[in-house]
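>>> here's a sequence, model it:
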Amino acid sequence: MGRWRPPRPKGSAYITPAGARRLKEELVQLWKVERPQVTNVVHEAAKNGDRSENGDYIYGKKRLREIDSRVRFLTKRLEEVTIVDRLPDDRGKVFFGAWVTVENEEGDETTYQIVGPDEFDVSRGQLSVDSPLARQLLGKRIDDEVVVRTPEHGEQAYWVTEIEYRPYDDPLFLGDIDAQRPH
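Here you go, the predicted model:
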């Protein structure tokens, strides 16, 4: 059995300034900090002789391959993404970067920020623009209804109760995501 896997579907090529900054920071961390450290460990381990039974050498080389793979991905991805750093003219509609509060049929409200596929984290309120809910929300206004089909819950209805945009140069926007979430 080969190692070939079908390519993953490409995600949207949009990212927020904060998401781009995090990817760049990860790239610098991997290339300037982690890779030199692991290279040094592998170099020292190689001096010890038999490499076939040398754990530091074997696992160091494996980690170098992982780092190099991630560096290649990040470099390529940062070249192809578009940083959305301009707020939309019509702020009464849901677009990329919006904080959207939705209410479900039970009356529970949840707030999400619509972000790029490279930066989403549902536990932190960041929803990928490629997700079914975000796709349904795009272009909607307050009091609009969206219906999303999920495998575990079937059809779920949501109503848009609030739409908020923050300036991309706002220090809260560029800082910690928890400081960004509306309360």
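>>> going by C-alpha atoms from here, please, whenever you check contacts or count neighbours.
Fine.
>>> center of the protein - which residue?
E119 (1.4 Å; CA atoms, centre = their mean).
>>> flag every buried residue along the longest helix belonging to the chain.
As assigned by DSSP state H, the longest helix anywhere in the chain is helix 55-80. Within helix 55-80, the residues that count as buried by 16 or more other CA atoms under 10 Å are D56, Y57, G60, K61, R63, L64, I67, R70, V71, L74, L78.
>>> again with stretch 154-166
Y158, W159, V160, T161, E162, I163, Y165.
>>> work out the gap between it and the centre of the chain.
20 Å (CA atoms, centre = their mean, to the nearest Å).
>>> and the residue lying closest to F173 once chain neighbours are set aside, how far is that from R5?
Excluding the flanking residues, the one nearest F173 by CA to CA, 6 or more residues apart in numbering is Q180, at 5.6 Å. According to CA to CA, to the nearest Å, Q180 and R5 sit 38 Å apart.
>>> next up, for comparison:
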Amino acid sequence: MSKAFTREDTSDADEEELAPAALPTGTRNYMTPAGYARLRAELMQLIDEERPRVVEVVHWAASNGDRSENGDYLYGKKRLREIDRRIRFLTKRLEVAEVTDPSVHHGRDQVFFGATVRYADPQGQERCVTILGIDEADSSQGQVSWISPIARALLKAREGDVVRLQTPAGPQEIEVLDVSYPAPG
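Okay, here's the model as predicted:
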């Protein structure tokens, strides 16, 4: 039989694409209260609003007859699978999340989860990163995951410490200039 008439199963590829980022063995999924609230709000929006709306469209499209050529039905079923996959992902991540409030470290000069750290690289260029959870870090906002190489190098350091950062170009020494945390609220 020609390959043109065989069906490739893409469900495994879809699952891998949305698979949770791997956590180091024996560690927890740390998350700030704000990050937890954002993920929970997304989950509730999917469950309470988006999924019922798509189910309604699929039900209406199915009642129109021939489903094989019905775009609303086919797209709706595909969208339902995407929503269900995201719901499963969010549910698993929230179940294993350990919410940690970084404001408890307010006023300290040691780097812990949730710290905003200003550091200087060997060329003297200053950079600033905030260490957050895997599911909430956004590199475009200067946020890094607590398991990233830069965060691992900075964790437990104090202002004024020089730490070793392993980069693809080789090890670099960076100096911690400032450590801050959000104020308790």
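>>> more neighbours, Q180 and R5 of structure 1?
For Q180 of structure 1 versus R5, the count of surrounding residues by other CA atoms under 10 Å is larger for Q180: 17 against 6.
>>> returning to what we had before: put together a markdown table for the buried residues of helix 55-80 of structure 1, with distance to D85 of structure 1 on each row.
What follows is the buried residues of helix 55-80 of structure 1, written out as a markdown table (distance: CA to CA, whole Å):
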| residue | distance to D85 of structure 1 |
| --- | --- |
| D56 | 44 |
| Y57 | 44 |
| G60 | 39 |
| K61 | 39 |
| R63 | 35 |
| L64 | 34 |
| I67 | 29 |
| R70 | 25 |
| V71 | 24 |
| L74 | 20 |
| L78 | 15 |
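>>> what's next to the longest strand that structure 1 contains, contact-wise?
Counting residues, the longest strand found in structure 1 (DSSP state E) is strand 154-164. By CA atoms under 8 Å, 6 or more residues apart in numbering, the surrounding residues in contact with strand 154-164 of structure 1 are 91-94, 98-105, 140-150.
>>> thinking again about what came up before, so where is the longest helix of structure 1 in structure 2?
The alignment of helix 55-80 of structure 1 onto structure 2 (TM-score structural alignment) spans residues 71-96.
>>> gap between that stretch and the chain center?
Taking mean C-alpha positions (CA atoms, centre = their mean), stretch 71-96 of structure 2 and its chain are 17 Å apart.
>>> could you check how far the residue in structure 1 sticking out farthest from the centre is from D56 of structure 1?
For structure 1, the largest distance from the centre (CA atoms, centre = their mean) belongs to G49, which lies 42.3 Å off. For G49 of structure 1, the distance to D56 of structure 1 (CA to CA) stands at 12 Å.
>>> quick one, helices of structure 2?
So, for structure 2 - with DSSP H - the helices run 11-17, 33-45, 51-62, 71-95, 149-154.
>>> for the shortest one, the distance to its chain's centre please.
Right, the one you point to is helix 149-154 of structure 2. Its chain's C-alpha centre and that of helix 149-154 of structure 2 lie 17 Å apart, by CA atoms, centre = their mean.
>>> can you check stretch 87-101 of structure 2 too?
Remark: stretch 87-101 of structure 2 is offset 10 Å from the chain centroid, using CA atoms, centre = their mean.
>>> thanks again, I'm all set now.
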